[in-house]
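K.L.:
What would the 3D arrangement of this be:
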Amino acid sequence: MPAGVGTSGPAGATAGPGVAGGGVGGDVRVLDPLPRHPGRFALRLDNGVTLDTDLVVLTAGGRPSTALARGAGLEVRRGIVVDDRLASVTDPAIHAIGDCAQHDGRVTGFVPPAWEQAGILAGLLADRSGDDGAQTYDGTRIVARLRATGLDVAVLGDAAAEIEAGGEVVEVANPIAGSHRRLVVRDGRIVAATLVGDLSRVGLITQHFDRGTVLGPTEPGALLMPDRPAGAGSTVRTLPDDAEVCACAGVSAGRIRGCSSFEQVRATTRATTGCGGCAGTVRELLDTTPAHA
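P.N.:
Alright, predicted model coming up:
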C-alpha cells in the first residue's frame, strides 16, 4: 500500500522532513536516462536538474512468483486466486498463502497477513470433521509500518473509507517534534489509525484495532497523548494474556508478563527485535506486572 494512500495531508507534511532528511527527493519525473560511460548514468529531470549516478533502482512494487501455478493450470491474476478456505478456485486440493495468494481481489504484500493466513490454513487442514467449524479467512485489515532513519510511520486500516462510513476522527499533532497521531473511531472501536514520528503506542493501538476493543469516551484521546507513568490510567495492564503484543514474533501479553526484564523478553521471545514498534507496550506491561518472587 503506498504511504500516500494511508496518510492524511497533515500527517504527510509531518513525515515530509524525515523523507527529505534521508536524502530522498520527490515531485520530479525522469525525462531521459543519459548514458555517460560504462557504469555511469545521468537522469534528466523535469525540474531542469541533471542527476549523475552510478546506480538507478526502479521501485514499482513486487510481483508474486506464480509461474509454477500458471504452469499447473491454476487461475492466476496478480496472485493465485483463492477462496475463504485459502484454496485455489481451480483446484481445492491446492492452497496458497502470503504474497503469492490473491483473496477477494487483493494481494496483501505484508508479513503479518501471511502469518494470519498460515494459522487459519493450519486450522482448516487439521480439521478432519468435514464441517465448517474451522475458522475461514475473511481478509486482513491493512497494517503497514515504515521505519527508517528519521522516519517512523504506521498506517492501520483505510482511514478515508472509514471516515466516509461515519467514523469520527481523534487527532493530536506536534509538527515541531515531528509527531502526528490520528485515530478513526466508529461505534467505540478503532477502525483506522495513522501514526507519524512517535510509534511508542503503536503496539497497543494495533491490539485494539485487531481485537475490535470497545473503548470508553476518553480512551482514544488518551492513547494519542505522550506516555504517562506506568499504570496511570493505562489500558495496557488490562490486556488479556492471549493478546498479541509483538506482531513480528507473534508474542502475547502473557508471555511478556512471564518475563522479569526487558532483556529477558528480547532474549527469550524475540519481541521488540523486529520493527521495534511494540517496545513501549512491552515496557509498560513489565512495569505494571508484579515482580516475580
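K.L.:
switch to C-alpha atoms for all contacts and neighbour counts from now on
P.N.:
OK.
K.L.:
quick check: longest helix of this protein.
P.N.:
helix 111-126 (DSSP state H).
K.L.:
Could I get the buried residue list for that helix?
P.N.:
In terms of neighbour count (16 or more other C-alpha atoms under 10 Å), helix 111-126 has its buried residues at 112-118, 120-121, 124.
K.L.:
Make CSV from those and add distance to Gly21 to it.
P.N.:
Listed next are the buried residues of helix 111-126 as CSV, based on distance: C-alpha to C-alpha, whole Å:
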residue, distance to Gly21
Pro112, 29
Pro113, 31
Ala114, 33
Trp115, 34
Glu116, 35
Gln117, 37
Ala118, 38
Ile120, 41
Leu121, 43
Leu124, 47
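K.L.:
quick one: Gly254 and Thr269, what's the gap?
P.N.:
11 Å (C-alpha to C-alpha, to the nearest Å).
K.L.:
Name the residues contacting each of those two.
P.N.:
Common neighbours of Gly254 and Thr269 (criterion: C-alpha atoms under 8 Å, 6 or more residues apart in numbering): none identified.
K.L.:
Who's the closest spatial neighbour of Val143, skipping the chain neighbours?
P.N.:
Leu156 (4.5 Å; C-alpha to C-alpha, 6 or more residues apart in numbering).
K.L.:
Please generate a structure for the following sequence too, so the two can be compared:
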Amino acid sequence: MHAQSHRSDARILGRRTLEQDHRHLARLLRPGLSVLDVGCAAGAITAGIAKAVGSEGQVVGVDRDPVHLESARVRCGDFANLHFEQGDATTLDYPAQFDVVTAARTLQWIAEPGQAVAAMARAVKPGGLVVILDYNHADNAWDPAPPGEFQRFYQAFLDWRQAHHLDNRMADHLPALLEAAGLVEVETHLQDEVSERGQPDFPQRTTLWVEVIDSVGAQVAQGGFFPEAELPRVRSLYSEWVRTELIRQTLAMRTVTGRRP
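P.N.:
All right, here's what the predicted structure looks like:
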C-alpha cells in the first residue's frame, strides 16, 4: 500500500502548522536553506517552511495526490520561493539538491518506508539533514479510556494497517532506516502531541479520530476488520465522549534526524 490509496481528511491537513505540528524542524530552519517537503499534502506545513527560510531560501513540496497539490498551490500562491511537484516518496529524483529533506506523518502510509528514506537521503546535500516525524500508532493513548466500541474500531484500524504492511510503530523503526540509508549522527527527539481539556485547540485536536473514521472507516470495514453498519454509532459515541469525558489525548510521535556524510 502506498499513500496514493489513502487520502487524509482535508480538515486534518488544513489546520496543521510548522510551529505546532513539526516542532523540531521549526527549530532547525533558518533563512536561506533549501528544503524538500515529502508528502506535503495541502501545503499547510510547507507554507511555514517557506516563510522560515525566507526569500533567499527555496522550498519544494512533493505529494502523490493531485487533489492535495491543487489545494497546496492555491494556499501557497503568494510564496515566490515555493513550488509543488507530483511524485512518489519512494522514487524521488533530486540528487543531492537540498540542505534539508523532511517528511511529517508520511511514512506511516508507505509499505516500503526504507525505500522512501533512502530516496530522501539521496536528495539531501552532503552535510545536510533528513528530518522525519512520524507516529507510533500502537502507543497512542486516551485518559480516561475511550468507549469499548471505539477501542474495537481503533484495534481494527491498527489491524487494517498491519494487513497493508503499514508500520504501527513507524517512529521506533526510523533510526534503523536512517542508518541503513547511510546517514550518520542519527538522533531521536520525543514529539508526543498531548491535548488536554481546557486548551484552546482541544476540541479540534481531539476530533482527529472522528475524521479518521470518516476518511478510512469504510476501507477498514471493507477489509473485513470492522462492521460497516457500526461506524455511525462508533462515530457518535466517540464524539459525545470527547465532548463530555475525555481529559487527555496523547499521540505518540518522534522526530528522527540524520546527517548525510
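K.L.:
now what about the TM-score between them?
P.N.:
Overlay of the two chains. TM-score (TM-score structural alignment, normalised by the length of structure 2): 0.25; 114 aligned residues with a C-alpha RMSD of 6.3 Å.
K.L.:
Can you tell me which of the buried residues of helix 111-126 of structure 1 lies closest to Thr281 of structure 1?
P.N.:
Closest approach between the buried residues of helix 111-126 of structure 1 and Thr281 of structure 1, by C-alpha to C-alpha: Pro112, at 18.3 Å.
K.L.:
correct me, but Thr206 of structure 1 touches Leu156?
P.N.:
Yes - with contact defined as C-alpha atoms under 8 Å, Thr206 of structure 1 counts as touching Leu156 (7.5 Å).
K.L.:
between those two, what contacts are shared?
P.N.:
Counting by C-alpha under 8 Å, 6+ apart, nothing touches both Thr206 of structure 1 and Leu156.
K.L.:
In this structure the residue nearest to Val143 of structure 1 contacts His208, no?
P.N.:
No - contact criterion C-alpha under 8 Å: Leu156 of structure 1 and His208 do not qualify, at 11.0 Å.
K.L.:
The two: which is more packed in?
P.N.:
Taking other C-alpha atoms under 10 Å, Leu156 of structure 1 and His208 do not tie; Leu156 has more neighbours (25 against 18).
K.L.:
Relative to Cys246 of structure 1, how far out is the more buried one?
P.N.:
15 Å.
K.L.:
how about the host helix or strand of Trp142 of structure 2: buried residues?
P.N.:
According to DSSP states H and E, Trp142 of structure 2 maps onto strand 141-143. Using 16+ other C-alpha under 10 Å as the test for burial, strand 141-143 of structure 2 gives Trp142.
K.L.:
just checking, what packs against it?
P.N.:
When contacts are defined as 3 or more C-alpha pairs under 8 Å, 6 or more residues apart in numbering; DSSP states H and E, strand 141-143 of structure 2 sits against strand 248-251.
K.L.:
next structured bit after the strand it packs on?
P.N.:
strand 253-259.
K.L.:
on contacts alone, who are the packing partners of that following strand?
P.N.:
Checked by 3+ C-alpha pairs under 8 Å, 6+ apart, strand 253-259 of structure 2 has strand 124-135, helix 170-180, strand 184-190 packed alongside it.
K.L.:
tell me what the shortest one is packed against?
P.N.:
Okay, so that is strand 184-190 of structure 2. helix 170-180, strand 253-259.
K.L.:
can we see that at 6 Å?
P.N.:
Under the contact criterion of 3 or more C-alpha pairs under 6 Å, 6 or more residues apart in numbering; DSSP states H and E, strand 184-190 of structure 2 touches strand 253-259.
K.L.:
Name the residues that touch the strand it packs on?
P.N.:
127-136, 171, 183-192 (C-alpha atoms under 6 Å, 6 or more residues apart in numbering).
K.L.:
run the last query once more with 7 Å
P.N.:
Here strand 253-259 of structure 2 makes contact (C-alpha atoms under 7 Å, 6 or more residues apart in numbering) with 24, 127-136, 171, 174-175, 178, 183-193.
K.L.:
Filter these down to the buried ones, ChimeraX style.
P.N.:
The ChimeraX selection below is limited to those of these classed as buried (16+ other C-alpha under 10 Å):
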select :24,128,129,130,131,132,133,134,135,136,171,174,175,178,183,184,186,188,191,192,193
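K.L.:
Just checking, which helix or strand succeeds the helix or strand hosting Glu263 of structure 1 along the chain?
P.N.:
Per DSSP H and E, Glu263 of structure 1 falls inside helix 262-269. Using DSSP H and E, the helix or strand that follows helix 262-269 of structure 1 in sequence is helix 279-287.
K.L.:
and that next one, which residues are buried?
P.N.:
Those would be 279-282, 284-287, for helix 279-287 of structure 1 by 16+ other C-alpha under 10 Å.
K.L.:
same thing with stretch 215-224 of structure 2?
P.N.:
215-221.
K.L.:
now stretch 157-164 of structure 2
P.N.:
Buried-residue list, stretch 157-164 of structure 2, by 16+ other C-alpha under 10 Å: 157-161.
K.L.:
Among these, which ones are in helices?
P.N.:
Using DSSP H, these in helices are 157-161.
K.L.:
can you redo the buried residues of stretch 215-224 of structure 2 as CSV with secondary structure?
P.N.:
What follows is those, written out as CSV (DSSP: H, G, I helix; E, B strand; the rest coil):
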residue, secondary structure
Ser215, helix
Val216, helix
Gly217, helix
Ala218, helix
Gln219, helix
Val220, helix
Ala221, helix
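K.L.:
Now tabulate the residues you listed in TSV and tack on distance to Ala118 of structure 2.
P.N.:
Putting the buried residues of stretch 215-224 of structure 2 into TSV (distance: C-alpha to C-alpha, whole Å) gives the following:
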residue	distance to Ala118 of structure 2
Ser215	29
Val216	28
Gly217	31
Ala218	32
Gln219	29
Val220	30
Ala221	33
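K.L.:
Appreciated, that's everything.
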